[in-house]
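Chemist: quick one, what's the 3D model for this:
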Amino acid sequence: MKPVRKAVFPVAGLGTRFLPATKAFAKELLPIVDRPLIQYVVDEAREAGIEQMIFVTGRGKVGLEDYFDVAFELETTMKSRGKSLDVLQPTRSNPGSIASVRQQEPLGLGHAVWCARDIVGDEPFAVLLPDDLMVGKPGCIAQMVEAYNKVGGNIICVQEVPKDKTASYGVITPGASDGRLTEVKGLVEKPKPEDAPSNLAVVGRYILQPEVMQVLDEKETGAGGEIQLTDAMAKLIGTQPFHGLTFEGDRHDCGDKTGFVIANIALAMARDDVAPAIRAFVADLR
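Modeler: Down below sits the predicted model:
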């Protein structure tokens, strides 16, 4: 069983829900307190032992690569003023540890993952959707890698959602359960509540075997006329081990303004340096 060394980050989206802020830079660079969203997911991958980060980008997303590069002018100026560079350490990456490919057309999540096929090669790989901010100790991907090391195959992160929200997610047909692991018997993308096989929804973390790229290579379209990753994964069920892991921690959907603001508040309230002032402000609002 090969280890999970690579992770794919689909970051080609235009971020239209956050216009006009995202007119000039990637939505993944919007800050949660004082770190951009992309930093949280890259740190999560690093914690899990991921060695290579693969960004699937689009036009206007070069800022993501610049963020993880060495900012020579900035660091030189800070040094000359006697300021510590520790705050920049998480933004540094080892040479070759970050790669990027272009998704030239917005053809769906499955297509975005497929664009990374040549870098992924014949290895299992993780997929992290930056819109889903997962907060836990250990992190979500670390929990999934631990499960992968036990059962192998494909692991997807699942979460219970209200029945009336299933049309917004991929939903699993559950089989036998063992603690937080649930066997996946089937997958369907964005089912109507009356058609959903369960209320266990797939949320933005995956560990997949490289054979999924062969399925995606067929370029079959699904819900919304897009190439759906869920549909490709469904074709692997029965041929490889397939499990859903219920994540121990909190998930914040930063793909919309409400979830983004809530994530900022939640993470700020967990920090000793800013939480007291925020609590005082909120108390004054009552």
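
Chemist: C-alpha only now, for contacts and for neighbours.
Modeler: OK.

Chemist: just the helices from the stretch 151-286 of the chain, written as ranges.
Modeler: 211-216, 229-234, 257-269, 275-285 (DSSP state H, counting those that start in this stretch).

Chemist: tell me which of the ones you listed sits nearest to Lys23.
Modeler: Smallest distance to Lys23 across the helices of the stretch 151-286 of the chain (C-alpha to C-alpha): 15.5 Å, for helix 257-269.

Chemist: just to revisit the earlier point, so for Asp43, which of the helices of the stretch 151-286 of the chain sits nearest?
Modeler: helix 257-269 (15.2 Å).

Chemist: starting at the chain centroid, how far to the closest one?
Modeler: In terms of C-alpha atoms, centre = their mean, to the nearest Å, the centre of helix 257-269 is set 17 Å apart from its chain centre.

Chemist: here is a second sequence; please produce its structure as well for comparison:
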Amino acid sequence: MKVRTAVFPVAGLGTRLLPATKSIPKEMVTLIDKPLIQYAVEEVIAAGIERVIFVSARSKRALEDHFDYSPELEYQLEGNNKNELLEEMKRISEMCDITYVRQKNPKGLGHAVLCARDAVGREPFAVILPDDIIMSKTPVTAQLIEQFNQTKKSVISLMEVPEGDTSKYGIVVPGEKVNDRLMRLEGMVEKPKENPPSNLAIIGRYILTNEVMDALENIPRGAGGEIQLTDAILEVAKQSRVYGYHFEGKRFDCGNRFGLFEAAVNFALEREDMREHAMNVIKGMQI
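Modeler: Sure thing, here's the model as predicted:
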């Protein structure tokens, strides 16, 4: 029952970040000096994940190249005695084992996860949406795995959102509390237009059992004519148990320009090599 595998659905077009994503995958958009996808992969590795599965599309070759060796670049860095950069490039290439699966037709997030079924096998697995970058002392994936190890059931990450923003998220129907942060879920509503059941929104980190894969194979198409991951999780919640965990950390929606900017400011202020410069820039602004 150990969680060894993380599935990254990365086949989307990233239209919220156009025109930047016209020629590069949205996951390769840079947050300070690293692409979004690298932050997410580093998170799962820090949580003990051993294997990563990218469910990608034809236009996502740059993802493969980023985590591959670049002999020409390494040769140039070595020749110029840029040893620290050379070691960093090697670290990225040796970060973890990555399997690539194609989602040939865009049929929704649930369909993207289902595309990874053969690669995942019958084990529990994580699902990571790399648009969501989360700053936390303990990786959110590690927090969820800890809860899964206790419950042996699917656990999804939750975050409180303002009532006016509930229509932008999947919102859960909270049930019995297990502790201050963990609760059993009675249901969930995708982007409720009115009367949301709570202000707890589903965020892009999940630990799922194979029950969810079984449900994805059998549920009808949902909103937008797509196979929805939320629908499959809801079906499992009805038949068995699913838990929600109010994670510790600050989440940034880097799938849009405002979230990306907010993340850049916060991450710059957290980094020792950038904090002083960032503070000087902020102090020098005429606002």
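
Chemist: TM-score them against each other, please.
Modeler: Overlay of the two chains. TM-score (TM-score structural alignment, normalised by the length of the first structure): 0.95; 283 aligned residues with a C-alpha RMSD of 1.4 Å.

Chemist: rewinding a little: need the helices of the stretch 151-286 of the first structure in CSV with mean neighbour count and distance to Ile156 of the first structure, can you?
Modeler: As requested, these are exported to CSV (neighbours: other C-alpha atoms under 10 Å; distance: least, C-alpha to C-alpha, whole Å):
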stretch, mean neighbour count, distance to Ile156 of the first structure
helix 211-216, 19, 13
helix 229-234, 22, 10
helix 257-269, 16, 22
helix 275-285, 11, 33
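
Chemist: next up, the contacts around the alignment partner in the first structure of Arg275 of the second structure.
Modeler: Taking TM-score structural alignment for the superposition, Arg275 of the second structure sits opposite Ala275 in the first structure. Neighbour list for Ala275 of the first structure: Ala268, Met269 [criterion: C-alpha atoms under 8 Å, 6 or more residues apart in numbering].

Chemist: the one 4 residues further on now?
Modeler: Remark: with contacts taken as C-alpha under 8 Å, 6+ apart, Arg279 of the first structure is in contact with Met269.

Chemist: one more time with 7 Å
Modeler: Applying C-alpha atoms under 7 Å, 6 or more residues apart in numbering, we find Arg279 of the first structure in contact with no residue.

Chemist: same question for Leu64 of the first structure.
Modeler: So Leu64 of the first structure contacts nothing (C-alpha under 7 Å, 6+ apart).

Chemist: and what of Asn199 of the second structure?
Modeler: Glu160, Val161, Pro162, Glu163, Thr166, Ile171.

Chemist: quick one: the last one and Gly222 of the second structure, what's the gap?
Modeler: With the distance defined as C-alpha to C-alpha, to the nearest Å, Ile171 of the second structure ends up 16 Å from Gly222 of the second structure.

Chemist: more neighbours: which of these two?
Modeler: Neighbour comparison, Ile171 of the second structure and Gly222: the larger count goes to Ile171, with 27 against 15 (by other C-alpha atoms under 10 Å).

Chemist: wait, which of the helices of the stretch 151-286 of the first structure is closest to Pro10 of the first structure?
Modeler: Nearest of the helices of the stretch 151-286 of the first structure to Pro10 of the first structure, taken as C-alpha to C-alpha: helix 229-234 at 11.7 Å.

Chemist: burial count for the residue nearest to Leu29 of the first structure when sequence neighbours are not counted?
Modeler: Leaving aside its chain neighbours, Leu29 of the first structure sits nearest to Pro36 (4.6 Å; criterion: C-alpha to C-alpha, 6 or more residues apart in numbering). Using other C-alpha under 10 Å, Pro36 of the first structure has 16 neighbouring residues.
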